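Student: sequence-free structure coming up:
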């Protein structure tokens, strides 16, 4: 992706339109309540210890009627138990899981967010105007299996890494950048929130923020820092990162954009025709009411 101001300005406008169209986004203090608590400490590379600066869970409340009542969330949640979390362990995809993948893509295609993303990508020559072709493209980007650990079989895909999370060598958490998965894993005591990470000690997030940098452990393994959107719909994240992925041929793409009140660094790594990983980093916020 060109690093020109014009390119970033266009991307900013596109992503802000996605934001405006995301009517399935949950509202802070209404649909969910979080408790940020303390600032997370430093974790040495390779260490599996992080001091706990948050005695209580991150999520105090989530309106589960919304998670069960909005189709894209419902189909998204059905996918979260379809994967082996350890890299190096080959994935076995059942016909039922294939069907669940397709239902999720179909449900996203019905949203204004994904319709807009598709229209934009067609205008840029990055996607076919034929919906069936675009669905196959989404499938390849997010669900096509590939080798992450070269010692084993096809053990990973973009969706698993970004939204579900993986463990590497039984020693570290990789990926896991989704708030719904975080909430559900925390609810079942698999996630222990350790605190938030502020960038260069210059910016302190607040509990209305829709983007956070978090530290946590998952089944006893530490994620030193992970950026994730909070409250946004699954289709918003898929649309946003699909656009960045398709508009770049680089192995790693990093763009800084202002979406609503947030200045974000959006990072996407390519793994052939698929996403290797993608995540947001919160740089700053204007703290205005949404």
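Tutor: Done, it's in. Quick caveat, the model's predicted, so the values are computed rather than measured. Numbers count the residues shown, from 1 in each chain.

Student: Please count neighbours and contacts with C-alpha atoms only from this point.
Tutor: Will do.

Student: all helices for the stretch 1-150 of the chain, in order.
Tutor: 5-21, 64-69, 71-79, 95-109, 112-123, 131-142 (DSSP state H, counting those that start in this stretch).

Student: Would you mind giving those as CSV with distance to residue 247 added?
Tutor: What follows is the helices of the stretch 1-150 of the chain, written out as CSV (distance: least, Cα to Cα, whole Å):
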stretch, distance to residue 247
helix 5-21, 10
helix 64-69, 31
helix 71-79, 25
helix 95-109, 20
helix 112-123, 8
helix 131-142, 13
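
Student: In addition, the following structure is provided for comparison:
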């Protein structure tokens, strides 16, 4: 994960609920608290002392409302302990490289169900289109672009992406043009770019976030199905969990084809269209920043990054913060 240029000070309450100082995460409708630099109740609008993320986290038509809607619309999400079973095993410190999990992370997965859902099948077809070594030039064949277009068509037709598109349009972030929005998603996620200014064409948002890359260590790799597939193929060794969160978020430590990841976070069981929809909304609304909201009863924060040396918005990274 990239280092944030924004310093956040965290207060961990005795209840175990994480509150972000200067943010409305976990504070919606709290009474006036003069020890805080900003407020998160309906009076803050009148007194002009709302936290910067008040409208996103707590307001009507907020990101929280959208996130709950997206969660409920994710009809292709797999069911924990029914469609898949995981084994957390030992907890590890992200700064220490040791294996505290002798068994795989995934005990089982209903692969028949996965292979019966179009978006999963198309997602899997994209995973071998990329060269994971950062710094090695890449290109995509016409067949691979065809696979991307088929996947994008499926994602665009999904309820979660349709709702995300509607929300972004209604809040003035994109025009009411589905074809134009599809091209924006293609640019954000699939058009190749250099990860460093003047470097070779080597990466894309999809490759970094959902497939994974490596140089001296693993970079990106924030998708549960890719994790399962690589572990099942014997290419990934799960070493233990660093942190967990809700709804169904894990931060894991692992070795992938000889490269180490100290903390890789991802949602568990969510569909590819859900991940792309949620990350796209956050990237468009809050590029290079933390996107905070309430979803399915839990406070969630998503960090997104843009490739700054390239014109327009391209996903450099996107992941849930734990």
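Tutor: Happy to help now that I have it. Predicted model, so just to flag it, every value in this text is computed and none were measured.

Student: How alike are these chains, TM-score-wise?
Tutor: Once the chains are laid over each other, their TM-score by TM-score structural alignment, normalised by the length of structure 1 reads 0.87; 265 aligned residues with a Cα RMSD of 1.7 Å.

Student: picking that back up, so which of the helices of the stretch 1-150 of structure 1 gets nearest residue 246 of structure 1?
Tutor: The closest of the helices of the stretch 1-150 of structure 1 to residue 246 of structure 1 is helix 112-123. By Cα to Cα, the value is 8.0 Å.

Student: Pull the contacting residues for the counterpart of residue 107 of structure 2 in structure 1.
Tutor: Using TM-score structural alignment, the partner of residue 107 of structure 2 in structure 1 is residue 60. The contact partners of residue 60 of structure 1, taken as Cα atoms under 8 Å, 6 or more residues apart in numbering, are 32, 33, 34, 35.

Student: related to what we said a few turns ago, with mean neighbour count and distance to residue 219 of structure 1 as new columns, can the helices of the stretch 1-150 of structure 1 be given to me in JSON lines?
Tutor: Formatted as JSON lines, these follow (neighbours: other Cα atoms under 10 Å; distance: least, Cα to Cα, whole Å):
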{"stretch": "helix 5-21", "mean neighbour count": "16", "distance to residue 219 of structure 1": "33"}
{"stretch": "helix 64-69", "mean neighbour count": "13", "distance to residue 219 of structure 1": "23"}
{"stretch": "helix 71-79", "mean neighbour count": "20", "distance to residue 219 of structure 1": "19"}
{"stretch": "helix 95-109", "mean neighbour count": "17", "distance to residue 219 of structure 1": "24"}
{"stretch": "helix 112-123", "mean neighbour count": "18", "distance to residue 219 of structure 1": "33"}
{"stretch": "helix 131-142", "mean neighbour count": "17", "distance to residue 219 of structure 1": "25"}
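
Student: Among these, which comes closest to residue 221 of structure 1?
Tutor: helix 71-79 (22.2 Å).

Student: Can you state the residues of structure 1 onto which stretch 170-177 of structure 2 aligns?
Tutor: Against structure 1, stretch 170-177 of structure 2 falls on residues 123-130 (TM-score structural alignment).

Student: Could you work out the end-to-end span of that stretch for me?
Tutor: 13 Å (Cα to Cα, to the nearest Å).

Student: outside of it, which residues touch it?
Tutor: Contacts of stretch 123-130 of structure 1 (Cα under 8 Å, 6+ apart): 118, 119, 121, 122, 133, 134, 137, 246, 247.

Student: chain center to it, what's the gap?
Tutor: 24 Å (Cα atoms, centre = their mean, to the nearest Å).

Student: try stretch 237-257 of structure 1
Tutor: 12 Å.

Student: Over to stretch 102-116 of structure 1?
Tutor: Centre to centre, stretch against its chain (Cα atoms, centre = their mean), the figure for stretch 102-116 of structure 1 is 16 Å.

Student: Endpoints of it, how far apart?
Tutor: 19 Å.

Student: What's residue 148 of structure 1 aligned with over in structure 2?
Tutor: By TM-score structural alignment, residue 148 of structure 1 lines up with residue 195 in structure 2.

Student: Near its match, how many residues? Count them for me, please.
Tutor: 20 (other Cα atoms under 10 Å).

Student: which ones are touching it?
Tutor: If you count contacts by Cα under 8 Å, 6+ apart, then residue 195 of structure 2 has 201, 202, 203, 307, 316 around it.

Student: and the first one, how many neighbours?
Tutor: Here the neighbour count serves as a burial measure; for residue 201 of structure 2 (other Cα under 10 Å) it reads 18.

Student: wait, isn't it in contact with residue 192?
Tutor: Yes - counting by Cα atoms under 8 Å, residue 201 of structure 2 does reach residue 192; the two are 6.2 Å apart.

Student: how far away is the aligned residue in structure 1 for residue 235 of structure 2 from residue 175 of structure 1?
Tutor: The alignment partner of residue 235 of structure 2 in structure 1, by TM-score structural alignment, is residue 190. For residue 190 of structure 1, the distance to residue 175 of structure 1 (Cα to Cα) stands at 16 Å.

Student: who's more crowded, the two?
Tutor: residue 175 (22 against 15).

Student: To which residue of structure 2 is that one aligned?
Tutor: Per TM-score structural alignment, residue 175 of structure 1 is aligned with residue 220.

Student: Tell me who's in contact with that match.
Tutor: Residues near residue 220 of structure 2 by Cα under 8 Å, 6+ apart: 1, 208, 209, 210, 211, 212, 213, 264, 317.

Student: Near the fifth one, how many other residues are there?
Tutor: What it means is residue 211 of structure 2. 27.

Student: Trace it over to structure 1, please.
Tutor: Aligned partner of residue 211 of structure 2 by TM-score structural alignment: residue 164.

Student: thinking its match is in contact with residue 178, fair?
Tutor: Yes - with contact defined as Cα under 8 Å, residue 164 of structure 1 reaches residue 178; the gap is 7.3 Å.

Student: out of everything not next to it in sequence, what's closest to residue 78 of structure 1?
Tutor: Once flanking residues are discounted, residue 78 of structure 1 sits nearest to residue 100: 7.0 Å by Cα to Cα, 6 or more residues apart in numbering.

Student: tell me the contacts of that neighbour?
Tutor: Per Cα under 8 Å, 6+ apart, neighbours of residue 100 of structure 1: 75, 78, 79.

Student: Please report the distance of residue 128 of structure 1 from residue 18 of structure 1.
Tutor: 20 Å.

Student: same check, this time on residue 146 of structure 1
Tutor: 29 Å.

Student: got it, and residue 164 of structure 1?
Tutor: 23 Å.

Student: Now do the helix or strand hosting residue 231 of structure 2 and helix 118-126, the angle between them.
Tutor: Using DSSP states H and E, residue 231 of structure 2 sits within helix 224-232. Per axes from the mean of the first three to the mean of the last three Cα atoms, to 10 degrees, the angle that helix 224-232 of structure 2 makes with helix 118-126 is 50 degrees.

Student: Alright, I will stop here.
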